[in-house]
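Peer 1: Dropping a prediction and its sequence here:
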Amino acid sequence: MKTLLPLIAAAALFAGCERIEGQLNVTKAVKLENSRGNSRTIAVGTYTADIKANTKKKITLRLNNESDEKYEFNIPDGSIPTNGTFSYKSATVGQPVDLSGSVATNVTESGIGQTTESCQYQQPVQSCWPLPNGGMSCSTHMETRFGTRWIQYFDRTTSRDVGLSIAVANTNEEAAQFSGHNTTVERVVMNASQCR
């Protein structure tokens, strides 16, 4: 059995690239600039929406309506906390609104388990062919083979609740609020046998 360093996929922070599904509740018509640079007014109402941090410096709010429009908010690099609050003025986010919010993250880990899983490995294969003047010529190339391996693992579950408040620029007058939730599960492999 071959012991491996834990194969841990970094838990996606909100400032990563995960999408948070939720709802946008607009209590006062709010004007935003969409990703194409056009000014749009979002009417009072409740919208299915999601937010995504495409980079560590930008949050994108997407309304799941007929227009499927996207609105981008600039943020300082890596400044969204895993747990905690944040607040940025209109001049920072590049929109005619102020943006604030909160993130609550909970991480749990399962007990250690074991199983077998499918895998791939490379195997050298020799090919030979006759030469015109007699004799043989051979070469070796690698081919992909499919197999199984035994693994020892645990599952890490990350649950995240995100709230955003959109306010009229330079006031405390909230115009809209986004509330969303996301849960991801990653398998962390602690030990594994050779793939065969």
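Peer 2: Looks like it came in fine.

Peer 1: switch to C-alpha atoms for all contacts and neighbour counts from now on
Peer 2: OK.

Peer 1: I'd guessed Leu5 sits against Asn191; true?
Peer 2: Yes - using Cα atoms under 8 Å, Leu5 is in contact with Asn191, at 7.5 Å.

Peer 1: Tell me where this protein has strands.
Peer 2: 2-7, 19-26, 30-33, 39-42, 45-55, 58-63, 70-74, 84-88, 97-109, 113-130, 136-168, 174-192 (DSSP state E).

Peer 1: putting a second one here so we can go through both:
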Amino acid sequence: MKKLLILISALALFTSCDTLTGNFSALDNISLKDSKGKTVVIEQGSYLESKVKLKSKKRIRLIVEGITYEFKIPRGVKIPTDNGQINLTSAQVNQPYDIAGDIRTEVEHGDTIRDRESCTWDEPYTVCEVDANGRRVCRTQYRRRNGWKDVQFHYDIISKYLEVSFLVPGSETIVADFDGDERYYQKVYEYEGRCF
């Protein structure tokens, strides 16, 4: 039963997409440029279920109330996706505010599971024919076979946490912040037997 629950959970959260969901808080009314370059006012308050997407190397996306705001990443600047700090100026991100934050990743290793999994393998076989000169010519071909293999694996439970502050340019005055997280599972094989 424990294996089944882990597998069901893993199917639901198997792959990371580097989208962190959380709370965006505007301490006052603020203006940001949306993905079309139009200035939009975000009113003071908390916006649950906001998202930050870190998928791209060229931009960070903030989604608040269904509106996407893009923060450009300058050429040559690497934004950490696992652990590290984010510090970019207003001019660099092409938005009215500097951004400063931290991303932190924790990995918890699950229990080892021994199981059997379906697999495929190529079975060689020999085909012989008589050529135009009357000689017998043989060659090896392969056919795909279904089989089973013994496996041993565990799931890594990966939790990412992101805290970002939006600052008045050139100061430490915070006008808004985002606090979000993401959790997903990654299957790690410790042993894979031969497919037969």
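Peer 2: Received, thanks. Predicted model only: the values in this text are computed from it and were never measured.

Peer 1: Can you give me the TM-score here?
Peer 2: Put the two chains on top of each other and the TM-score (TM-score structural alignment, normalised by the length of structure 1) is 0.72; 177 aligned residues with a Cα RMSD of 3.2 Å.

Peer 1: More neighbours: which of Leu5 and Asn191 of structure 1?
Peer 2: Taking neighbours as other Cα atoms under 10 Å, Leu5 of structure 1 and Asn191 compare with Asn191 leading, 17 against 9.

Peer 1: quick one: the more buried one from Cys119 of structure 1, how far?
Peer 2: The spacing between Asn191 of structure 1 and Cys119 of structure 1, counted by Cα to Cα, to the nearest Å, is 14 Å.

Peer 1: go on, Lys56 of structure 1?
Peer 2: Computed as Cα to Cα, the Lys56 of structure 1 to Cys119 of structure 1 distance reads 33 Å.

Peer 1: Kindly report the same for Arg145 of structure 1.
Peer 2: With Cα to Cα as the criterion, Arg145 of structure 1 and Cys119 of structure 1 are 9 Å apart.

Peer 1: got any residues that touch both of those two?
Peer 2: Both Arg145 of structure 1 and Cys119 lack any common contact, where contact means Cα atoms under 8 Å, 6 or more residues apart in numbering.

Peer 1: And stretch 78-89 of structure 2, what's buried?
Peer 2: Applying a neighbour-count criterion of 16 or more other Cα atoms under 10 Å, one finds 79, 81-82, 85-86, 88-89 buried in stretch 78-89 of structure 2.

Peer 1: And the furthest pair within these?
Peer 2: Largest separation among those by Cα to Cα: Asp82 and Thr89, giving 21.2 Å.

Peer 1: first vs last residue of stretch 87-98 of structure 2, how far apart are they?
Peer 2: End-to-end distance for stretch 87-98 of structure 2, by Cα to Cα: 8 Å.

Peer 1: now that stretch: which residue numbers in structure 1?
Peer 2: Per TM-score structural alignment, the counterpart of stretch 87-98 of structure 2 in structure 1 is residues 87-98.

Peer 1: so what does the host helix or strand of Leu4 of structure 2 touch, helix or strand wise?
Peer 2: If you go by DSSP states H and E, Leu4 of structure 2 is part of helix 2-12. Here helix 2-12 of structure 2 touches strand 174-192, going by 3 or more Cα pairs under 8 Å, 6 or more residues apart in numbering; DSSP states H and E.

Peer 1: Mean deviation, the strand it packs on versus structure 1?
Peer 2: Following the fit onto structure 1, the mean deviation recorded for strand 174-192 of structure 2 is 1.1 Å by mean Cα distance after the TM-score superposition for structure 1.

Peer 1: same deal with stretch 142-149 of structure 2?
Peer 2: So stretch 142-149 of structure 2 averages 4.4 Å relative to structure 1 (mean Cα distance after the TM-score superposition for structure 1).

Peer 1: Likewise for stretch 114-124 of structure 2?
Peer 2: Mean for stretch 114-124 of structure 2 is 3.2 Å (mean Cα distance after the TM-score superposition for structure 1).

Peer 1: in the helix holding Leu4 of structure 2, what counts as buried?
Peer 2: Using 16+ other Cα under 10 Å as the test for burial, helix 2-12 of structure 2 gives 7, 10.

Peer 1: Please apply the same query to stretch 8-25 of structure 2.
Peer 2: So, applying 16+ other Cα under 10 Å, buried residues of stretch 8-25 of structure 2: 10, 13-14, 16, 18-25.

Peer 1: burial count for the counterpart of Val52 of structure 2 in structure 1?
Peer 2: Under the alignment (TM-score structural alignment), Val52 of structure 2 maps onto Ile51 of structure 1. Applying other Cα under 10 Å, we find 27 residues neighbouring Ile51 of structure 1.

Peer 1: roughly how far apart are the closest residue to Ile51 of structure 1 other than its chain neighbours and Ile151 of structure 1?
Peer 2: Nearest residue to Ile51 of structure 1, sequence neighbours excluded (Cα to Cα, 6 or more residues apart in numbering): Leu61, at 4.5 Å. Distance, Leu61 of structure 1 to Ile151 of structure 1, using Cα to Cα: 39 Å.

Peer 1: before we move on, what about Gly101 of structure 1?
Peer 2: 40 Å.
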